[in-house]
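Q: pasting the sequence and the predicted model now:
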Amino acid sequence: MSTEYRTGREGEFTYRGYDLDELQEMDLEDVAELLPARQRRTITRGLSEEHQKVLEKARERDAEETANNPIRTHLRDMPVLPEFVGLTFAVYDGQEFGRVEVQPEMIGHYLGEFELTRSSVEHGQAGIGATRSSKFVPLK
């Protein structure tokens, strides 16, 4: 499997042969042709009303404005488009809104991939109702 993006000789970001400025100037349909199959299908079948609202909010705001007041959304299945680079989103993970600052390398993924829904569990010591074998705590 080849990588979808890479940096050029000067460290400049490219996505499938196009640099970021060229991607941002393209129409949504042209960008959709470059995206992976699932994201391309989402766009070609037509974005839902909620997806359109998020896209409009992203087009209205600039990077400095979203740094202080991120675009809040429950849409974890919104594809990251070149227009979103530099913006900050507050993506809902089921309990709270987590901040996601969109980088160029995120193009072609979904917003929900960058805000995890599950946290790691760290178990403490055995409680009151524990069995005798589970109460054993090693000294080391």
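A: Sure, I can see it.
Q: for the rest of this, base every contact and every neighbour count on C-alpha atoms.
A: OK.
Q: now what about stretch 76-84, what contacts it?
A: Stretch 76-84 has contacts (CA atoms under 8 Å, 6 or more residues apart in numbering) with 20, 23-24, 31, 39, 51, 58-59, 91-92, 102, 104, 106-113.
Q: can you say which of those residues are buried?
A: Among the contacts of stretch 76-84, those classed as buried by 16 or more other CA atoms under 10 Å are 20, 23-24, 31, 39, 51, 58, 91-92, 102, 104, 106-112.
Q: so how many other residues sit close to residue 132?
A: Number of residues near residue 132 (other CA atoms under 10 Å) recorded here: 8.
Q: taking the centroid of the chain, which residue is nearest it?
A: residue 111 (2.6 Å; CA atoms, centre = their mean).
Q: can you list contacts of the longest helix seen in the chain?
A: Longest helix of the chain, by residue count under DSSP state H: helix 49-60. Here helix 49-60 makes contact (CA under 8 Å, 6+ apart) with 71, 73, 75, 78, 83-84, 87.
Q: hold the first one in mind and look at this next one:
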Amino acid sequence: MSSTEYRTGREGEFTYRGYDLDELQDMDLDEVAELLPARQRRTILRGLSEEHQKLLDKADGKGDEETANNPIRTHLRDMPVLPEFVGLTFAVYTGQSFERVEIEPEMIGHYLGEFQLTRNSVEHGQAGIGATRSSKFVPLK
């Protein structure tokens, strides 16, 4: 593994840049920021907005079993996944609905929005009313 952010050790234990999950969760936010990729590090070091800080406080106050039934609802797709989020369930807004995202250790260093797509794939059907003659052509095979 060249410059990967995480890997599993020989025992199958998760590590992120040389630190296991317990060590990461014990670290201060500024110490964790130093391990994150540049964009996420800059987001944290410049200071989290009020909304981001509220989400962080809400996540610190929730237990694992509490969020399984009632996920933390958020519109903040640009919130970096931090070690204290591991094990929690978020409901991330996609522009139409809130979709559940269960945070796993491998998600550290990414954004919440990366795990819920906002666009659906388009599957074109047959040509409809008002289509030209050439677009109505459907091959037999």
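A: Okay, I see it. Note that the structure is predicted; figures quoted are calculated from it, not measured.
Q: mind checking the TM-score on these two?
A: After superposition, the two chains reach a TM-score (TM-score structural alignment, normalised by the length of structure 1) of 0.97; 140 aligned residues with a CA RMSD of 0.9 Å.
Q: which part of structure 2 matches the longest helix of structure 1?
A: Counting by TM-score structural alignment, helix 49-60 of structure 1 pairs with residues 50-61 of structure 2.
Q: which parts of structure 1 are helices?
A: In structure 1, helices defined by DSSP H lie at 20-25, 28-34, 37-44, 49-60, 63-68, listed in chain order.
Q: in the longest one, what's buried?
A: Read it as helix 49-60 of structure 1. Neighbour-count burial for helix 49-60 of structure 1 flags 51, 54-55, 58 (criterion: 16+ other CA under 10 Å).
Q: kindly report the same for the last one.
A: Neighbour counts using 16+ other CA under 10 Å place 63, 66 of helix 63-68 of structure 1 among the buried residues.
Q: mean shift of that helix relative to structure 2?
A: Once fitted to structure 2, helix 63-68 of structure 1 is off its aligned match by 1.1 Å on average (mean CA distance after the TM-score superposition for structure 1).
Q: still on that earlier bit, can you redo the helices of structure 1 as TSV with distance to residue 7 of structure 1?
A: Below are those laid out as TSV (distance: least, CA to CA, whole Å):
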stretch	distance to residue 7 of structure 1
helix 20-25	11
helix 28-34	17
helix 37-44	22
helix 49-60	25
helix 63-68	22
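Q: the strands in structure 1, which residues?
A: For structure 1, the strands defined by DSSP state E cover 5-7, 13-15, 18-19, 71-73, 88-92, 97-101.
Q: give me whichever of the ones you listed is most buried.
A: Most buried of the strands of structure 1 by mean neighbour count (mean count of other CA atoms under 10 Å) is strand 88-92; its value is a mean of 22.
Q: now do it: which elements does it pack against?
A: If contacts are counted by 3 or more CA pairs under 8 Å, 6 or more residues apart in numbering; DSSP states H and E, strand 88-92 of structure 1 sits against helix 63-68, strand 71-73, strand 97-101.
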